[in-house]
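**Student:** Here is my input, please return the structure:
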Amino acid sequence: MKWIVRALGGLLVLLALVELATDRSDPPNPPIEHTFEEPIAFPFEITQRYSEIDIEKPHHMHQFVFNYVNEETAQELRYIVHKVVDEPEDMEDISSYGDQYILADGTSAFYDETESTSQGLWWINKDGFTARIIYYIDGNSVELDDETRLPVQQLINLANQTL
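**Tutor:** Purely as a prediction, here's the structure:
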């Protein structure tokens, strides 16, 4: 009986050593590498720029936010690009955001002014990211009027710089 227990023990040790020595590849981890063109000509002077990257769930959604601010006038622009990477064929229907415009490369963009404190232009870029440019004043707290609202063409010009 002792020899059976020793044989089984030896077999377990041998199996454990084989398991440790087996070279298994790590689960696939695709590189998170994206290149975006940013706007360079703005409808107001930029005094502060900063970026945010949200890749909390690397295999699900990537979001990049480029912020452009004039601290004196409190005007702000955000250029946001995001992509759901594990469901690329299920693109968001951005046409519900408003009036359609055509960008320089023929891409459809949609103008959104559903809130009185911001304006936005949405489109799907050539890499399948949903892109948008949002304009607002003082942290989205000032109601836009005829004097503070940007012409839609200025938002389109900003978007064209990212193509």
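
**Student:** rest of the way, CA atoms for contacts and neighbours
**Tutor:** Noted.

**Student:** Can you show me the strands along this structure?
**Tutor:** In the chain, the strands defined using DSSP state E lie at 48-57, 61-70, 75-84, 99-102, 108-112, 118-124, 130-137.

**Student:** ok now the third one, how far from the chain's centre?
**Tutor:** I take that to be strand 75-84. Centroid separation between strand 75-84 and its chain, computed with Cα atoms, centre = their mean, to the nearest Å, is 7 Å.

**Student:** To compare against the first, here's the next sequence to fold:
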Amino acid sequence: MKKRLLFIASTLLLGGCMQAQEDITNISIMHDFEIPTALPFEVDQKQTIIDIQHVDGIHQYITSYDNDETGQFLKYILSQHQTNETFVHDTLPHNDRYDEIFQLDNGTILYYLEGTQTQSIYWAEKDNYVATFTYMLRDTDGLGDYKLEVDELIDLVIQVHHS
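**Tutor:** Coordinates of the predicted model:
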């Protein structure tokens, strides 16, 4: 009796999993975004990851650029929450959580943050996306001579921003 019950339970679970898999494969998700073409350092490796853990949750598109010799590393992250209407407001830095604010000619506000090991710039993108460029050096205690000018980060934003 136990073997039969276990077989029936596993068959039902397996059938449920297969149905869930069929539902997921039939969902089409369309997003359109640009990636930068001119970077402030030579790139040896580029990788793009699409992170969608739940269809109704956060969708993230992460492109990383790496220079093995210098250790320079840049991440471009686009994040969008499918159901949270305050995601952009909640995700962008507020009050004392940024070092400087810049404004593009089209009115887009950029939030710049600088730490000892990273430089980041955030902005709201169309369709309720939050976009971020984060620059760092691998295996070091600070940016040192490789620190980017803020204008170099802003240039990256201009390359990818949808106005």
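
**Student:** Please work out which of the strands of structure 1 is packed deepest.
**Tutor:** strand 118-124 (a mean of 24; mean count of other Cα atoms under 10 Å).

**Student:** Generate a markdown table for the strands of structure 1, with distance to residue 10 of structure 1 as supplementary columns.
**Tutor:** Written out in a markdown table, the entries for the strands of structure 1 read as follows (distance: least, Cα to Cα, whole Å):
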| stretch | distance to residue 10 of structure 1 |
| --- | --- |
| strand 48-57 | 43 |
| strand 61-70 | 48 |
| strand 75-84 | 50 |
| strand 99-102 | 73 |
| strand 108-112 | 69 |
| strand 118-124 | 61 |
| strand 130-137 | 58 |
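
**Student:** So which of the ones you listed is nearest residue 7 of structure 1?
**Tutor:** strand 48-57 (47.0 Å; Cα to Cα).

**Student:** equivalent range in structure 2 for the closest one?
**Tutor:** Following TM-score structural alignment, the partner segment of strand 48-57 of structure 1 in structure 2 covers residues 45-54.

**Student:** So which residues make contact with that stretch?
**Tutor:** Among residues not part of stretch 45-54 of structure 2, those counted as contacts by Cα atoms under 8 Å, 6 or more residues apart in numbering are 58-68.

**Student:** what about 7 Å?
**Tutor:** In this structure, residues lying in contact with stretch 45-54 of structure 2 by Cα atoms under 7 Å, 6 or more residues apart in numbering are 58-67.

**Student:** Grab the two from these that are most spread out in space.
**Tutor:** Between any two of the contacts of stretch 45-54 of structure 2, the greatest separation by Cα to Cα is 28.9 Å, found for 58 and 67.

**Student:** now residue 90 of structure 2: how far from residue 47 of structure 2?
**Tutor:** Taking Cα to Cα, to the nearest Å as the criterion, residue 90 of structure 2 is separated from residue 47 of structure 2 by 28 Å.

**Student:** now do residue 109 of structure 2
**Tutor:** 27 Å.

**Student:** same deal with residue 59 of structure 2?
**Tutor:** Applying Cα to Cα, the value for residue 59 of structure 2 to residue 47 of structure 2 is 17 Å.

**Student:** can you count the residues close to the closest residue to residue 56 of structure 2 other than its chain neighbours?
**Tutor:** Computed as Cα to Cα, 6 or more residues apart in numbering, the closest residue to residue 56 of structure 2 that is not its neighbour in sequence is residue 82, at 5.1 Å. By other Cα atoms under 10 Å, 16 other residues sit near residue 82 of structure 2.

**Student:** All set now, cheers.
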